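Participant: got a predicted structure plus its sequence, pasted below:
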Amino acid sequence: MFDDFVVVLDAPLRSAAGEDLLAAVRAHAPDKEIRYAVFGHHHPHYSGGLRPLIHAGATIVTTAGNVPLIEDLARRPYALAPDALAREPRAPKFLVVDGKHVFSDASGRALELHDIGAYTEHTDSYLVYYFPRERLLIEGRPGLLPCHGRGAARAAGGAGARASDRRSQPRRGEDRPDLAARRPGAGRRTSAAGCDPRRRSAVTSVCT
């Protein structure tokens, strides 16, 4: 929360959750504009509730690769259970983060967004949130950050480094759990561009 506006960090699951989030923010800060909505990455527990924020006029803050996915999310008809955006369609507005973006105000409060996608084993783009004055880092999936500098090597070395990383990861039964054994596709590094619309949930309209 800043002097005259609010930045919402993540909108999970579905439109109903997004409506509850919007109502909570308005109750807590009735005199402040909900100006921006940021989401960490394209999976639905971070982005599935964005539709009410789009309808409310918040600018969606994300990386370039996620823009087509959110445009598609905003266009979904939601015919079975119309939400505010279905009843009153509007196109989303975007602020695209290229590596880093900072929000601040005159009070000295700042919020830094950092794209660490090149260093994770989860998604191609991944925003984390850092409040420098409070020395507070918010990040949703720390278990998917590689150890011992392998992420830095992959970021510098491209596909060859990524393949080497995969071979060097602990196997099942070692110090890292086998995420892929939990459900099909779990633990696989994904991108919004790789989402097949036929696999999107009718509720969230984003790739799981």
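Facilitator: Cool, the structure landed. For clarity, every value in this text was computed on a predicted model and none was experimentally measured. Residues are numbered from 1 along each chain as shown.

Participant: make it CA atoms for all contacts and neighbour counts henceforth
Facilitator: Will do.

Participant: would you map the helices across this structure?
Facilitator: For the chain, the helices defined by DSSP state H occupy 15-28, 44-47, 51-55, 67-75, 84-87, 150-157, 159-168.

Participant: report the contact partners of residue 105.
Facilitator: Residue 105 sits next to 2, 3 when contact means Cα atoms under 8 Å, 6 or more residues apart in numbering.

Participant: picking up where we left off before, which of the helices of the chain sits most buried?
Facilitator: Among the helices of the chain, helix 51-55 has the highest mean neighbour count (mean count of other Cα atoms under 10 Å), at a mean of 24.

Participant: how far away from the center of its chain is that one?
Facilitator: Put simply, helix 51-55 sits 15 Å off its chain's centre (Cα atoms, centre = their mean, to the nearest Å).

Participant: second one coming, line it up with the first:
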Amino acid sequence: MKKYLLIISAFMYMVNISAQKLIYQNYYKADSLLKVVTKNYIVNDQLIYSGFTYSMGHYSFPEQQISYPIIYSLSSLNKKFILDKELIYNGKAYNSTMVFIGDSCSYNDFGEKEIKKVSLNGNEFSYFYLPINVVNIIKENRSSLHFINVDDEYYSLGFNNLLGNKFYITVDKNTQLISKITQLKYDDLYGDTYQEILYANYKNNIPYDITVNHNQIVKAAFHLDSVGVKKPSIKVDSISNDISKETISKGLFIIKLNDYNNKILVTEHEDFLAIYEAPINVAVGNEIISFLQKHFNNKPIKYCFLSHHHPDHAGAISSFVNVNAKVVTTKGNVNYFDKLSKSIHTLKGEGFHPSKYNANYIIIDSLSEKTFFKKSSTSVIVYESGATTDHTNEFLYFYFPKQKILFVGDLVIFPKEKIRDQKKRALSVYTLIKSKKLKVEKIYTGWPLKDQKEFGTITDLKNSLLKSYPDLK
């Protein structure tokens, strides 16, 4: 027995030595390649780029982007890296500055005057707009450097920064210059994804074209205009998940997501539930499901009605596809919702994997209407009229004829304190009520929640429109 134990011990020792040798070999190989790359980069006082930044917000169709002209000034001063941005919006210039000093970061957003310290975590990717900064961070965290792979044109290295975040660089074998840096990241909407910076069109070892991609979508693209010296635009030294339920009618409930400033509507049927809106992301969606299971005796959610595609109304669609709920939406959202419902979320929280179910859609055609649950006390008529909203190309309204309640997502607001003048979005609600001759006593919304009335009336709606539409009847 002793003999066998000695043999096993000797074998394990050799395996350990072999593993250590592989680690050393990998590191030295990566380090030798880094030394070659390092020689190709020098510090420039300032590089000025111009191009466009792309905003993807609450626009007319899924993943629509709007571009804004922007100038980037990248400066290195006394071990400080300063990123000045000048954004042109409606013909007016707005400035923003980020300052990186060692392991600290200071920042002011567009339009703000004072620069404040912020967490480096989550902002460090902007530091890598200059590839020499990538090299410097690798050198400061050399023990994390490792070789990944090589092909005919490129080789790849990986490293961690001081926060422990992992990055990967791709180096062109011919030029020995960095062509790309990538970071695996988590996005509340897209799940497990990555962000990357592409460096191209090098001249004198300076990248003349830089592209920043988030979630495989272009976030910014800019071209080098000049190399020079310029003072920074700002003085750098100044540097529960509470959910509640309210009954609004028999079998009809408003669920308030107090931490998220959102609401959803729920109808209870004999052996299932239907929800109206699925806001924010899968984490919030899972919270909603747990809450509903607790308060409605584990009744299954069989229907998920979505007014439109914006994340604060449909970002949690994956959670409800995961429980095999039928999704009531419009044709233009299907591909986008398929993309979201198949996203994997493991880099944040408890993790989420798409289920075996494919999204089961019920499509409401443009300018059409469809009645659901006709025999139920909470029957609903769904109207599509996105073209009138000036908000999204497609939009669904939900009318409960027996309760005389209309649920309209975020097309109108009803502040507690005073009437707020409103325009086309609210007008579309008024037009629907009048054109369809709906008997409406209460208008509920899915957003916002804070400082709002519980519901609005047709009188409230009309009064909010009279300033913009004085001839309204």
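Facilitator: Noted; the coordinates are in hand. A quick note: this is a predicted structure, and the numbers were derived from the prediction, not measured.

Participant: thinking again about what came up before, okay if I get the helices of the first structure as JSON lines plus distance to residue 139 of the first structure?
Facilitator: JSON lines is the format used below for the helices of the first structure (distance: least, Cα to Cα, whole Å):
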{"stretch": "helix 15-28", "distance to residue 139 of the first structure": "19"}
{"stretch": "helix 44-47", "distance to residue 139 of the first structure": "11"}
{"stretch": "helix 51-55", "distance to residue 139 of the first structure": "21"}
{"stretch": "helix 67-75", "distance to residue 139 of the first structure": "21"}
{"stretch": "helix 84-87", "distance to residue 139 of the first structure": "29"}
{"stretch": "helix 150-157", "distance to residue 139 of the first structure": "16"}
{"stretch": "helix 159-168", "distance to residue 139 of the first structure": "22"}
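
Participant: which one of those helices lies closest to residue 124 of the first structure?
Facilitator: helix 150-157 (10.8 Å; Cα to Cα).

Participant: helices or strands up against the closest one?
Facilitator: The contact analysis (3 or more Cα pairs under 8 Å, 6 or more residues apart in numbering; DSSP states H and E) places helix 150-157 of the first structure against helix 159-168.

Participant: where along the stretch 251-400 of the second structure do the strands fall?
Facilitator: In the stretch 251-400 of the second structure, the strands defined using DSSP state E, counting those that start in this stretch lie at 252-257, 262-268, 273-276, 301-305, 326-329, 360-363, 369-372, 380-384, 396-400.

Participant: of those, which is nearest residue 212 of the second structure?
Facilitator: When those are compared by Cα to Cα, strand 262-268 sits nearest residue 212 of the second structure, at 31.4 Å.

Participant: now that closest one against helix 282-295, angle please.
Facilitator: Strand 262-268 of the second structure runs at 40 degrees relative to helix 282-295, counting by axes from the mean of the first three to the mean of the last three Cα atoms, to 10 degrees.

Participant: output the contacting helices and strands for strand 262-268 of the second structure.
Facilitator: Under the contact definition 3+ Cα pairs under 8 Å, 6+ apart, strand 262-268 of the second structure sits against strand 252-257, strand 273-276.

Participant: follow-up on the earlier one: which one of the strands of the stretch 251-400 of the second structure lies nearest to residue 14 of the second structure?
Facilitator: Of the strands of the stretch 251-400 of the second structure, nearest to residue 14 of the second structure by Cα to Cα is strand 360-363, at 55.8 Å.

Participant: contacts for the closest one, please.
Facilitator: By Cα under 8 Å, 6+ apart, strand 360-363 of the second structure touches 321, 324, 325, 326, 327, 328, 329, 330, 331, 334.

Participant: residue 361 of the second structure maps to what in the first structure?
Facilitator: With TM-score structural alignment as the criterion, the equivalent of residue 361 of the second structure in the first structure is residue 94.

Participant: which of the helices and strands packed on strand 262-268 of the second structure sits most buried?
Facilitator: With neighbours defined as mean count of other Cα under 10 Å, these peak in mean count at strand 273-276, which reaches a mean of 22.

Participant: mean deviation of that one from the first structure?
Facilitator: Superposing on the first structure and averaging over aligned pairs (mean Cα distance after the TM-score superposition for the first structure), strand 273-276 of the second structure comes out at 0.8 Å.

Participant: how about that strand, aligned to which bit of the first structure?
Facilitator: Going by TM-score structural alignment: strand 273-276 of the second structure matches residues 6-9.

Participant: ok, residues contacting that stretch?
Facilitator: Contacts for stretch 6-9 of the first structure (Cα under 8 Å, 6+ apart): 1, 32, 33, 34, 35, 36, 37, 38, 39, 40.

Participant: trace the third one over to the second structure, please.
Facilitator: Here residue 33 of the first structure is matched to residue 300 in the second structure, going by TM-score structural alignment.

Participant: not counting residues beside it along the chain, what's closest to its match?
Facilitator: In space, and not counting its chain neighbours, residue 300 of the second structure is closest to residue 272: 5.1 Å by Cα to Cα, 6 or more residues apart in numbering.

Participant: OK, contacts around that neighbour?
Facilitator: Residues counted as contacts of residue 272 of the second structure (Cα under 8 Å, 6+ apart) are 299, 300, 301, 302.
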